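**Student:** the amino acid sequence is not available; the structure is as follows:
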């Protein structure tokens, strides 16, 4: 059985030799819940690492070893976040052509409105 979109789910962990793991499921089983929890944990850790990286870089006093470790950890976290994004994106339903026309119409209306107002950033 595959997910509601008829696709296999890319799991947030790798198999032997670093190869991707996939799950054919309706999204309600034990492995799906385990994958959801692991994704949540990985995203939380990536957020914490991002904050730590900002603190380390803001101090402007670090050793070569600290920067190397930070880069390794950031690369691993980015890889996890990318895998989650790919997995979730693949499970999104494909919009119907009518839905795409509606999105295009909304984007055109937003552009018209944006051009009549100055940009404000807070």
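**Tutor:** Great, that's in hand. This structure is a prediction, so every number in the text was calculated from the model and none was measured.
**Student:** from now on I want contacts and neighbour counts done on CA atoms only, so please keep to that.
**Tutor:** Noted.
**Student:** got the end-to-end distance for stretch 90-105?
**Tutor:** From its first residue to its last, stretch 90-105 covers 25 Å (CA to CA, to the nearest Å).
**Student:** hold the first one in mind and look at this next one:
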């Protein structure tokens, strides 16, 4: 019996550990939910990037605004890297 590879999901367990999905159906309900979460994380990252660029372009932006923008950008980068790792395991041609 050929086992399907585990899919890294874009969320952690309540204990902070990675969650994986074992299925041979990429169209399953849980796979679809994971796809939606990944897309939402990317979309949120795009919005945060736009806001951070606006803060950086504003010469009058104070330290609080810059720190807030950096904090949100760091969170979004972490999410984007998680999505990249999730998708890496599903890349065509991977063994």
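**Tutor:** Alright, I've got the coordinates. Keep in mind the model is a prediction, meaning the values are calculated, not measured.
**Student:** quantify their similarity with the TM-score.
**Tutor:** Put the two chains on top of each other and the TM-score (TM-score structural alignment, normalised by the length of the second structure) is 0.85; 93 aligned residues with a CA RMSD of 2.0 Å.
**Student:** please enumerate the strands of the second structure.
**Tutor:** Assigned by DSSP state E, the second structure shows strands spanning 6-12, 18-22.
**Student:** which parts of the first structure are helices?
**Tutor:** Applying DSSP state H to the first structure gives helices spanning 30-59, 64-90, 97-116.
**Student:** buried ones in the longest one?
**Tutor:** Within helix 30-59 of the first structure, the residues that qualify as buried are 32, 35-36, 38-39, 42-43, 46, 49-50, 53, counting by 16 or more other CA atoms under 10 Å.
**Student:** tabulate the helices of the first structure (TSV), appending distance to residue 23 of the first structure.
**Tutor:** Converted to TSV, the helices of the first structure look like this (distance: least, CA to CA, whole Å):
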stretch	distance to residue 23 of the first structure
helix 30-59	8
helix 64-90	11
helix 97-116	29
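**Student:** and of those, who's closest to residue 19 of the first structure?
**Tutor:** helix 64-90 (12.1 Å; CA to CA).
**Student:** could you export the strands of the second structure to TSV, including columns for distance to residue 89 of the second structure?
**Tutor:** Putting those into TSV (distance: least, CA to CA, whole Å) gives the following:
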stretch	distance to residue 89 of the second structure
strand 6-12	7
strand 18-22	11
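**Student:** just give me the residue closest to the centre of the first structure.
**Tutor:** Closest to where the C-alpha atoms of the first structure average out (CA atoms, centre = their mean) is residue 85, at 3.3 Å.
**Student:** for that one, what are its contacts?
**Tutor:** With contacts taken as CA atoms under 8 Å, 6 or more residues apart in numbering, residue 85 of the first structure has no neighbouring residues.
**Student:** related to what we said a few turns ago, can you lay out the strands of the second structure as CSV showing mean neighbour count?
**Tutor:** Below are the strands of the second structure laid out as CSV (neighbours: other CA atoms under 10 Å):
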stretch, mean neighbour count
strand 6-12, 19
strand 18-22, 14
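**Student:** hang on, the earlier thing: for residue 6 of the first structure, find the nearest of the helices of the first structure.
**Tutor:** Taking CA to CA, helix 64-90 is the member of the helices of the first structure nearest to residue 6 of the first structure, at 9.9 Å.
**Student:** how much does that closest one stray from the second structure?
**Tutor:** Comparison of helix 64-90 of the first structure with the second structure after fitting gives an average deviation of 1.1 Å (mean CA distance after the TM-score superposition for the first structure).
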